[in-house]
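Visitor: The sequence isn't on hand, but the structure is:
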């Protein structure tokens, strides 16, 4: 190893000669070994590396010349410098033999200390330089090993990175093209290396001008830049990329541009879609509010009393809310007409036992769905008040067909009281007429004595469903016999103050007692601990962003009946509580009372 000391070897059969040479050679950083015979010397040379060997010429057995020849015949000892030590006069023949055996010099006895030290100094320095060179060699090898590891790691990162790494020279010719660049742009490195980036169409002229500006920047440090560029993909054309550039210099001092590129095509598309969705959301919200405003105003104008307004406006608002829920489940794409009809049945607007429906499976666009929801609500409400559904034997036939891409829907009533055409059109008739999308000729009413027949033609927003699905007409839900809420103790769990106030008013108007209003999970858990003080709980589906699973589980454990009151659909409510009814916001007072009395009636037999 490079940190080992420098060693000299003395080979002499006379111990006093060895001691004398050791004394003269002694110095820091030098180890002097000695051997009394050629055999000992060869054993030492197999264990250590020597910078110089002093060999006595005259030794019994194997003399110095023979030992030198043995050293030269072995790879390990061949390079050890040899100085012969002798007391004999040297003739040319003997001197030649010594040099032929590998000697570099002679020292004659008696030894001159100055000559010995000066010659030894030369080989000590050579040995030290050799050690330094070994150390430097090892250090360079270690540095090279670390460099190779770092280069391999960097290449692996570059090849596996989602970024593309590209290096361009002063003329924007491609000098390096990573595996990530091959994946990102569908172009092999072999097709681009050495060629101008604009020649292949990968970089357009505008991008080339920008990169030239980066290269022309005069600064002492390595300037760094960033921009968004459109770069060409071999198969799909231009893609949007974020480009980060650093101006560096190569070994010859020439500027190069190191680029890191990130494909942001999906992000740009997402941003465009988000902007479009926000615009569409704003549009839908404003349209919805405008519709609610119009419904409120017109309902108020044509209501005989505040109670009539509450019933008509609440029913229409509920129809809109349920249609929104259907569209939300369909991510505001088209939704089936049959699903809208089922929703009218579930809400109580239509009676499944007295409704016959037929027609091909079709889907309605969001705008058409919302108009049709109001239309069916008005038709069902009018039939229940004045038409076929106001009589025990009355029936409604609802059929539809497709004609040239348009939907023709027929509402036919029969079995009810004698029908007469109204003297004037009310707001309900206006809502029914709106189903035609504003075309007055698209909606017509035939006021037959045996029952009115409405014909509605919808030209836009109708699509035949690709795979017809069997529609099971739901039977009439077996509602428990209504029981009075008078004296019922109710806990409200609701974080919206106005909604809580409205619920409290309706409950107290029905004769119930509101024991408290909990606006957080912690408050609800505390208020619900005493189950004996509560008959019923109205539970919001979410309290200030917190889920209400723990509250529902506690109420189930205590056998306290509860229902959800929420703007969420069933799929967004706590799982495992499907037995708890759902009252959707905004709620109808009659629906609220019906659901709560049903819960109480279901509990009474067990008590």
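Guide: Nice, thanks for sending it over. In this text the structure is predicted, and so the values were computed from the model without any measurement.

Visitor: okay, CA-based contacts and neighbour counts for the rest of this
Guide: OK.

Visitor: Return the set of buried residues in stretch 379-399.
Guide: Neighbour-count burial for stretch 379-399 flags 379-384, 387-391, 394-396, 398-399 (criterion: 16 or more other Cα atoms under 10 Å).

Visitor: Oops, could you answer that again for stretch 56-73 instead?
Guide: Within stretch 56-73, the residues that count as buried by 16+ other Cα under 10 Å are 56-59, 63-65, 67-72.

Visitor: Let me know whether residue 319 touches residue 377 as I believe.
Guide: Yes: judged on Cα atoms under 8 Å, residue 319 makes contact with residue 377 at a distance of 6.5 Å.

Visitor: which one of the buried residues of stretch 379-399 is nearest residue 148?
Guide: Taking Cα to Cα as the measure, residue 148 lies nearest residue 399 of the buried residues of stretch 379-399, at 78.7 Å.

Visitor: Reformat the buried residues of stretch 56-73 as a markdown table; add distance to residue 410 and secondary structure.
Guide: Converted to a markdown table, these look like this (distance: Cα to Cα, whole Å; DSSP: H, G, I helix; E, B strand; the rest coil):
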| residue | distance to residue 410 | secondary structure |
| --- | --- | --- |
| 56 | 130 | strand |
| 57 | 131 | coil |
| 58 | 134 | coil |
| 59 | 133 | coil |
| 63 | 130 | coil |
| 64 | 128 | helix |
| 65 | 128 | helix |
| 67 | 124 | helix |
| 68 | 123 | helix |
| 69 | 122 | helix |
| 70 | 120 | helix |
| 71 | 118 | helix |
| 72 | 117 | helix |
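
Visitor: Export those to CSV and append columns for distance to residue 499.
Guide: Shown next, in CSV, are these (distance: Cα to Cα, whole Å):
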residue, distance to residue 499
56, 115
57, 117
58, 120
59, 118
63, 117
64, 115
65, 115
67, 111
68, 110
69, 111
70, 109
71, 106
72, 106
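
Visitor: So for residue 319 and residue 377, which residues contact both of them?
Guide: Counting by Cα atoms under 8 Å, 6 or more residues apart in numbering, the contacts common to residue 319 and residue 377 are residue 344.

Visitor: one more structure, for comparison:
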């Protein structure tokens, strides 16, 4: 037996001869024998050492065996320490009962039979040793359990963090994942899948029938054929499809699926990821529409410029060049305004300011009114109208002299824009006997193209022109090329 495995056996007796006899008898056990000649000495030893068995004499001066046993049992460390009483006198049953109540596990009468004493001590020493071994094993097991628990907690925390990152990535990418048991037909959806399909996880039961009911009817057969390919050896597929949400919204999705097979090659599970690509599809549609719009706008701008070049009239080449350049520059300015708004519209204040820019440094021109957003076609027509009025004013009206004044004001009534062009302080005005190209162009653009109204008041002190045009489009929506065709036809009519 190694020193580590030996246990301490405390021998308590006030007679040294008896102690020596006990040591001789118990030496064969190979344990550590500790002796005490009194109860107080025994208590001191107990407080400093771990004791497996206590062999104590009942009859001792000052502190007998029963009193010592009572004091030992009061200490938490020694509540279960085995104590064997040795008595040289005949004890009654009451004495035995008292001894057992004090914590004795056995009695040994005197004269002591060595074999009996060794056997009793050996049993309790071995029991103590096994108990300590079990305690050590329990501690080791608890340490391993704690270590394993901590490891599991770390792994769980990592899995939770990983799942959170995955969920965040799926949510950010408008993605969802799913799993379908090929054999039982059971489905598993994550939160992203429910979100894409627009259904409540608490109310929607994920079954093949219910999932198919959310698919666009035109895509169901194609998807069913793709799934059927798994049974014929295909392991993955990718497809785009549409879903109809319960709220009526249609969404575009891209799906990727992969099959899991057993050792025999039989499909047992299909897992996949769904991505909401509605915004991408809409962007593609907008891009396609924008490409068509750019093509039409380029053709229409060229057509309108061609019409201006072909229909402009002038007495000299220089006058012709000035007229053409002025009108094309007016179109270029409004084109810039519309481009800045992605062709959603043009603010009338910016439109008027750009046309009046050559005269903005002085005090001849005053303009003001509420901000109104004009449709692209309205803005282009109004830009040409303002250019014609400005050109006439600079040649023959208020802006042809330094004393002349021009006031431009506008307001909205219902869905109509009412603009007033008023000149004062210029040369005396006389009503023209015939309508020139500019006047007829104004009439054609406002009345024929936009469905508005134009009135001219040729006062001697200055022209007053009133325009009314709809702020919003009226009537059937025509293609822009058709609109510009009608403009050119109106201008041709004006020239005739």
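Guide: Perfect, I can see it now. Computed from a predicted model, the values in this text were never measured in an experiment.

Visitor: Mind telling me what element the residue nearest the centre of the first structure is part of?
Guide: Central residue check for the first structure by Cα atoms, centre = their mean: the C-alpha nearest the mean position is that of residue 267, 12.0 Å away. Assessed by DSSP states H and E, residue 267 of the first structure sits inside helix 265-301.

Visitor: State the next helix or strand along the chain beyond that helix.
Guide: Next in sequence after helix 265-301 of the first structure, counting helices and strands by DSSP H and E, comes helix 306-329.

Visitor: Give the buried residues for that following helix.
Guide: For helix 306-329 of the first structure, the neighbour count (16+ other Cα under 10 Å) marks 309-327 as buried.

Visitor: Quick one: list the elements packing against it.
Guide: The helices and strands touching helix 306-329 of the first structure, judged by 3 or more Cα pairs under 8 Å, 6 or more residues apart in numbering; DSSP states H and E, are helix 265-301, helix 337-346, helix 366-385.

Visitor: deepest of those helices, which one?
Guide: Of all those, helix 366-385 carries the top mean neighbour count, a mean of 21, counting by mean count of other Cα atoms under 10 Å.

Visitor: So which bit of the second structure is it matched to?
Guide: The alignment of helix 366-385 of the first structure onto the second structure (TM-score structural alignment) spans residues 376-395.

Visitor: how far apart are that stretch and its match in the first structure?
Guide: Using mean Cα distance after the TM-score superposition for the first structure, stretch 376-395 of the second structure ends up 1.3 Å from its aligned counterpart in the first structure, as a mean over the superposed pairs.

Visitor: got the contact list for that stretch?
Guide: The contact list for stretch 376-395 of the second structure (Cα under 8 Å, 6+ apart) reads 326-327, 330-331, 334-335, 338, 343-346, 348, 351-352, 355-356, 399-400, 438-439, 441-442, 445-446, 450, 469, 471.

Visitor: Likewise for stretch 451-460 of the first structure?
Guide: Outside stretch 451-460 of the first structure, the residues that reach it (Cα under 8 Å, 6+ apart) are 368, 387-388, 405-419, 435-437, 442-447.

Visitor: Identify those among these that sit within strands.
Guide: Members of those lying in strands (criterion: DSSP state E): 406-414, 443-447.

Visitor: Show residues contacting stretch 247-266 of the second structure.
Guide: Contacts with stretch 247-266 of the second structure, where a contact means Cα under 8 Å, 6+ apart, come from 198, 230-231, 235-245, 267-278, 281.

Visitor: Which residues belonging to that stretch are considered buried?
Guide: Buried residues in stretch 247-266 of the second structure, defined by neighbour count with 16+ other Cα under 10 Å: 250, 251, 252, 253, 254, 255, 257, 258, 259, 260, 261, 266.

Visitor: ok, the counterpart of residue 176 of the first structure in the second structure to residue 156 of the second structure distance?
Guide: Aligned by TM-score structural alignment, residue 176 of the first structure pairs with residue 188 of the second structure. Shown here: residue 188 of the second structure relative to residue 156 of the second structure, a distance of 21 Å by Cα to Cα, to the nearest Å.

Visitor: What of residue 494 of the second structure?
Guide: According to Cα to Cα, residue 494 of the second structure and residue 156 of the second structure sit 83 Å apart.

Visitor: Onto which residues of the first structure does whichever strand or helix holds residue 85 of the second structure map?
Guide: In this assignment (DSSP H and E), residue 85 of the second structure forms part of strand 82-87. Matched against the first structure by TM-score structural alignment, strand 82-87 of the second structure finds no partner residues.

Visitor: and the next element down the chain from that strand?
Guide: Towards the C-terminus, the helix or strand next in line after strand 82-87 of the second structure, according to DSSP H and E, is helix 93-101.

Visitor: Would you mind pulling the contact partners of that next one?
Guide: By Cα under 8 Å, 6+ apart, helix 93-101 of the second structure touches 66, 85, 106, 107.

Visitor: Which secondary structure elements does the helix or strand following it sit against?
Guide: Tracing the chain C-terminally past helix 93-101 of the second structure and defining elements by DSSP H and E, one meets strand 104-109 next. Strand 104-109 of the second structure sits against strand 82-87, with contacts defined as 3+ Cα pairs under 8 Å, 6+ apart.
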